[in-house]
Structure formats: C-alpha cells, structure tokens
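# coords please:
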Amino acid sequence: MRNALPLAGLLARVAAVGLLLALPGCSAAAGSDSIAGRDSLVVGVKADQPGLGLAGPGGTFRGFEVEVGRYIARHMGASRVGFKAVTSENRERLLDAGEVDLVLASYSITADRSTKVTFGGPYYVAHQDIMVRRGDDRIRTVRDLAGRRMCQAAGSVSTERVIEGLGVRTGLVPAPSYAACVDRLLDGGVDAVSTGDLVLAGFAARSRASLRIVNAPFTEERYGVGLRKGDIDGCEAVNKAITEMYQTGSAQRMLRVWFGSTGLRLTGSVPEFEGCS
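Presented below is the predicted three-dimensional model:
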C-alpha cells in the first residue's frame, strides 16, 4: 500500500503528458498531420495556363508547375503523385478540404494568403508585366494602363498591385481566369492583361502573331507551394526539395524546356525562402 500514491501520481503524470501531445500545435500532432513522407500525394495545378499547367487528353497535365510539383512530391517520399485542376478562387478551399495536398498554381505569396495557408518556397520569383495585342504601342509601361481596360482574373491579386499598390487607375473588366482574360484581349474586349511574366509568356508563345509582352516588369511575384495551414514539417520538406531541384540543375532544365524560347530572362538561382511558420 505504500506504493499506491506514488503509482497514482505517476499514472496521472503520464496521462497529462499524453493530453499535451494530443493538443493542436504539439510536435507529435503536427508530425502525424503532415503530408511529409506520405506515399501518395495530390498536387493542385492550373488546367488552362500554357507553359505552367495545362490539361491534356485523358486527364493528363503538362507544364513547368506540373513538373515542379511532381519533383517536389517525389522528393518528399511519395511514390504515387496525382494532379487535380484548381483555380485562383478555389485553391484554399480544396487544400482545407484535403482534396489536394500541395498547390502549385502561379500562387503568389502574400500576407493575406499566408493567414490561410502555409507556403513553402518560393520555387520561382516571377516579375509582373503586361501583355497587349501586337501592334498596339499605346502601352509601354504600367503607367500607360491609366484609363485603359485591364482584365481582372477572379481570385488574382495582380490588378490590386496596379491599382492599389501603384495608384494607376484603370477600367477593370472581370473574367473567371487568365485564359478568359486572354480571349478578351484577343477579341478587343480589354486593352491589357497584367500578371506574372511566366503566365504571360505561356499565352504569348501560343499566340505569337497576335500578342506580345511589353517587357516592362514592375513588381515581383513569389510563386509559392501552398500547403494546409500549420503543416511545418511538410513546408520544410518542400523547401529541401526545391533546394535540391536548383542545386542539381533540374529547375534550370525545366525552365529552359518551357520558357527558353520565349525570350524571358530566366533566373537560375535558388530563391530566398519565406521560412516555415
């Protein structure tokens, strides 16, 4: 009977430790909820952005972000990698619902978005530029967008950088995606489309006779890998994979394959990471 109280105290202490480990934010829970080391991962990519993510026959996807997503997932330990189409509007919802595990979809890292998801990377730092119809010389810099019709893709922050960030007043014409924006540009419904140069380059390459990039970059677009909020282990695994991707020359090869013929000045060094938090 002399050992009863010490034993009871020991059991209570063990129970308390188990309760702490079960609480959100504790290391044991964080590790078990992480996508790091999972055998199967689903990567969310765009389906209508040539050069970055484009849906093909039979549910296949092609593009720079598709290849980067596959590389990262494989180096995180996944033997099976699937892809699912996402849009700028539904990226966070599909992550939260567990329908996708990673998102690589011209997903610029911003303070507001970082409250909703955890960002790995960036895996590339693009520069916001402007695309116009070939032969239209009225727009040479971002200031020339004043008074023009600029397309606003749903869920994108690129137009905010022009209007709110730089104070350039344009007439916004809404569209559901950048593919729809390009259609509006081609048919004369808008005067310009402005977003990251990698996005623009893919579309310009397909419509070389009709569209051109102004080549007057004015901001940076840090394309990050979206993960469910709080997955620090997954974020660190993503950053490790991105570092290896650049150090082995894989990133540079992929950039050349998809954008080498566009005339863009491509960056081949490892981007400065945001840090996982």
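
# from here on, just use CA atoms for contacts and neighbour counts.
Fine.

# quick one: terminal-to-terminal distance for stretch 62-81?
Taking Cα to Cα, to the nearest Å, the first and last residues of stretch 62-81 lie 14 Å apart.

# what's next to it, contact-wise?
With contacts defined as Cα atoms under 8 Å, 6 or more residues apart in numbering, stretch 62-81 is touched by 36-43, 45, 50-56, 102, 104-105, 237-238, 241-242, 245, 251, 254-255, 258.

# repeat that for stretch 245-258.
With Cα under 8 Å, 6+ apart, stretch 245-258 has contacts from G51, L52, G63, F64, E67, V68, Y71, L266, G268, S269, V270.

# out of these, grab the one that's most surrounded.
L52 (27 neighbours; other Cα atoms under 10 Å).

# so G82 lies in a strand, does it not?
Yes: using DSSP: H, G, I helix; E, B strand; the rest coil, the assignment for G82 is a strand.

# that one is in contact with V45, isn't it?
No: assessed by Cα atoms under 8 Å, G82 is found out of contact with V45, at 10.3 Å.

# neighbour count: the two, which is higher?
Comparing G82 with V45 by neighbour count (other Cα under 10 Å), the higher total belongs to V45, at 31 against 16.

# which residues does the more buried one contact?
G53, E65, V66, F83, K84, A85, V86, T87, V103, L104, A105.

# which of the residues you listed fall in strands?
G53, F83, K84, A85, V103 (DSSP state E).

# just the residues you listed now: which is nearest D129?
The nearest member of the ones in strands among the contacts of V45 to D129, counting by Cα to Cα, is G53 at 19.2 Å.

# here is the second sequence; please produce its structure so I can put it next to the first one:
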Amino acid sequence: MKVPKAGAVAAVIALAATATGCGGDPPKEPLSVGIKFDQPGIGMRETDGTFTGFDVDVARYIGKELGYKPNEIVFKQVYSSDRELLLQYNEVDLVAASYSINDKRREKVDFAGPYFLAHQDLLVRAGDGSITKGEDLNSKRLCSVTGSTSADNVRQKLAPKASTLELPSYSECLVALEGNIVDAMTTDNSILAGYAARKGNEGKFKLVGLNLSNESYGIGVKKGAADLQRKINTALAKMVSGGAWEVAVKKNFGTANYKYEPAPQVTTGS
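Below is the predicted model of the structure:
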C-alpha cells in the first residue's frame, strides 16, 4: 500500500479544519432590523447612540427568540417612504417601525402580527382650542410625514380643504408645529404621545383625542419569507402570553398617560 507523503496529509488536515471552522460554526450574520430613529416611545436613537422605544423592545424580543444575542442585532434607520424598498432589496431582514398593515403594502411585502393597535390622532399646541374634530382642519395647516397614510386619511375622509405639508420626519413636523408653520400634525396616537411626553416638550403640546383610524402595527418581512414570518408570529404570541409585551408598553408609554389598547390577536400570516 502506498503511504501518503507527510505534506499531503498536512494539506488534507488543513482543508478539513477550514471546512469545519476549526471545530466551530461559521460566524452568524447579524439580524438587520429597520426601525425609526426619531419616534420617542416607539423607535428612537438617543444622543449616546443607544436605541429606545416599544418597537425596539419588540425587535429585541423577536431577535432573542430567533436565536440572536443582543450584539447580533443591528438597527438601521428607515423612513415611512422606503420601508418596502429596504425589504425588497435585502437591506434589512425585518422592519419594526410603526408599520401599519394594509392591502397596498401587502402587495409588496408580507407582515407578521399584528402586535399593536394604535389610532390616528392630531397633535396641536397646548393653548390651541380651535381644533376639536377632524373637520376643523379644513381651514388649518396640517403636517404629516412623506410616505405615511395619515395625511391621505384626513384629506379623503374628513378635511378635503386642509392645507397639508409633508416632511421627511416627525421631528421636522414637530418643529413646524412649535414654530406656528402648521396648526397640527397627524399620525398614530402612540407616536404623538411619545413626542408630547418627551423631555423638554412637557406642557407644549396636547393630543386632541380623536380615533381617526385603526392602525394595526405589523412586522414587515420580504415577500414570500413564510418561514421567518411564522417564527416571528410565534415570538410575538409568546411575548404577549408571557407578559413581556405589557412590560414594554408600560415602560415606553406610561409617563405619557397614554390609554393603549390591549394586545391584538396575532393572526397575520400565521
């Protein structure tokens, strides 16, 4: 029998070590999550670089259930207008960004959830009593965010004569509201409550208290990602049943005296 040369044996051993990662698994790709960076209480990048908010807590819980450690979860900024594109082009694995489920969006992406129910409302300056219902906006200036459905809801259903200003972010809308450039800003009450309760904003703004629409938040995933969708639904159901959902809600909205809805039944894509 011919005995292999020592060099050949060494090469085989080296090749085997490379293939097995020297006895360990190959490095795991991080879980990339799209969130908002400018929504206090929902998704916020703080000045020290950390992330806070209900969507952040939900995303971290999902990541844990999917087998990711905290340092294996990467948050990327998304805007209302580009959430579908980032999923379609694999820039993120999932989106947790106050992402309301609707049929138009379902044409482009799939959703897990829902995991939260919000209602569209109006935020006005604290001393302004001229806006008490949606129809009052017919003679007012309204701010919303580009790509959001909120301004369309107001124009189509309540105040077709409202003057509307669309800006890239909610923070910019808030600046416009404080500076009297607009009379109200509109989006989900959860987001508005976060801004009203933000340190430095106390006493400056108030929610009108209208339920102009029902907004069921879902976790966006790429179209056809059925396995990931199913796993996220399982994680969301566990988060609710185990009490972590309630803890996250109170942690992020408690100081705003926000009357949140009970956790919705996780049904989408399950």
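
# and the contacts of stretch 245-258 of the first structure, which of them are in helices?
The members of the contacts of stretch 245-258 of the first structure that map onto helices under DSSP state H are F64, E67, V68, Y71.

# quick one: these as TSV, columns for distance to S114 of the first structure too.
Below are those laid out as TSV (distance: Cα to Cα, whole Å):
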residue	distance to S114 of the first structure
F64	23
E67	24
V68	21
Y71	23
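
# from those residues, which single one is nearest R169 of the first structure?
Closest to R169 of the first structure, out of all of these and judged by Cα to Cα, is F64, at 33.0 Å.

# could you find the counterpart of that closest one in the second structure?
In the second structure, the residue equivalent to F64 of the first structure is F54, according to TM-score structural alignment.

# for the stretch 101-250 of the second structure, what spans make up the helices?
For the stretch 101-250 of the second structure, the helices defined by DSSP state H, counting those that start in this stretch cover 103-106, 150-157, 170-178, 189-197, 226-241, 244-253.

# where in the first structure does the fifth one align, residue-wise?
Using TM-score structural alignment, the residues of the first structure aligned to helix 226-241 of the second structure are 232-247.

# with the second structure superposed, average distance for the matching stretch?
Superposing on the second structure places stretch 232-247 of the first structure at an average distance of 0.8 Å from its equivalents, by mean Cα distance after the TM-score superposition for the first structure.

# follow-up on the earlier one: single out the most deeply packed of the helices of the stretch 101-250 of the second structure.
helix 189-197 (a mean of 25; mean count of other Cα atoms under 10 Å).

# quick check, P264 of the second structure in contact with Y115.
Yes: between P264 of the second structure and Y115 there is a contact under Cα under 8 Å: 6.0 Å.

# now do the contacts for the aligned residue in the first structure for F116 of the second structure.
Aligning on TM-score structural alignment places F116 of the second structure opposite Y124 in the first structure. By Cα under 8 Å, 6+ apart, Y124 of the first structure lies in contact with R222, Y223, G224, T267, P271.

# in those, find the pair that's most separated.
G224 and T267 (15.5 Å).

# let me have the ones in strands among the contacts of V45 of the first structure in CSV, extended by distance to D144 of the first structure.
As requested, those are exported to CSV (distance: Cα to Cα, whole Å):
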residue, distance to D144 of the first structure
G53, 30
F83, 39
K84, 38
A85, 34
V103, 34
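
# go ahead and flag the most central residue of the second structure.
A97 (1.3 Å; Cα atoms, centre = their mean).

# report the contact partners of whatever residue of the first structure lines up with K36 of the second structure.
Counting by TM-score structural alignment, K36 of the second structure corresponds to K46 in the first structure. Applying Cα under 8 Å, 6+ apart, one finds that K46 of the first structure lies in contact with L52, G53, L54, A55, A85, V86, T87, L104, A105.

# out of those residues, who's nearest V199 of the first structure?
So of the contacts of K46 of the first structure, ranked by how close each gets to V199 of the first structure (Cα to Cα), first place is L52, at 6.9 Å.

# for L20 of the first structure, see how far away the closest one is.
L52 of the first structure is 43 Å from L20 of the first structure, by Cα to Cα.

# gap between T234 of the second structure and I73 of the second structure?
From T234 of the second structure to I73 of the second structure the distance is 19 Å (Cα to Cα).

# ok, P40 of the second structure next?
20 Å.

# more neighbours, these two?
More crowded of P40 of the second structure and I73, by other Cα under 10 Å: P40, with 27 against 17.

# before we move on, back to that, let's have the helices of the stretch 101-250 of the second structure in JSON lines, adding distance to L210 of the second structure.
Formatted as JSON lines, these follow (distance: least, Cα to Cα, whole Å):
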{"stretch": "helix 103-106", "distance to L210 of the second structure": "24"}
{"stretch": "helix 150-157", "distance to L210 of the second structure": "12"}
{"stretch": "helix 170-178", "distance to L210 of the second structure": "18"}
{"stretch": "helix 189-197", "distance to L210 of the second structure": "9"}
{"stretch": "helix 226-241", "distance to L210 of the second structure": "27"}
{"stretch": "helix 244-253", "distance to L210 of the second structure": "18"}
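
# ok, the nearest residue to E272 of the first structure once chain neighbours are set aside - contacts?
The shortest distance from E272 of the first structure to any non-neighbouring residue, by Cα to Cα, 6 or more residues apart in numbering, is to P122 (7.3 Å). Residues in contact with P122 of the first structure (Cα under 8 Å, 6+ apart) are I109, R222, Y223, G224, V225, P271, E272, F273, E274.
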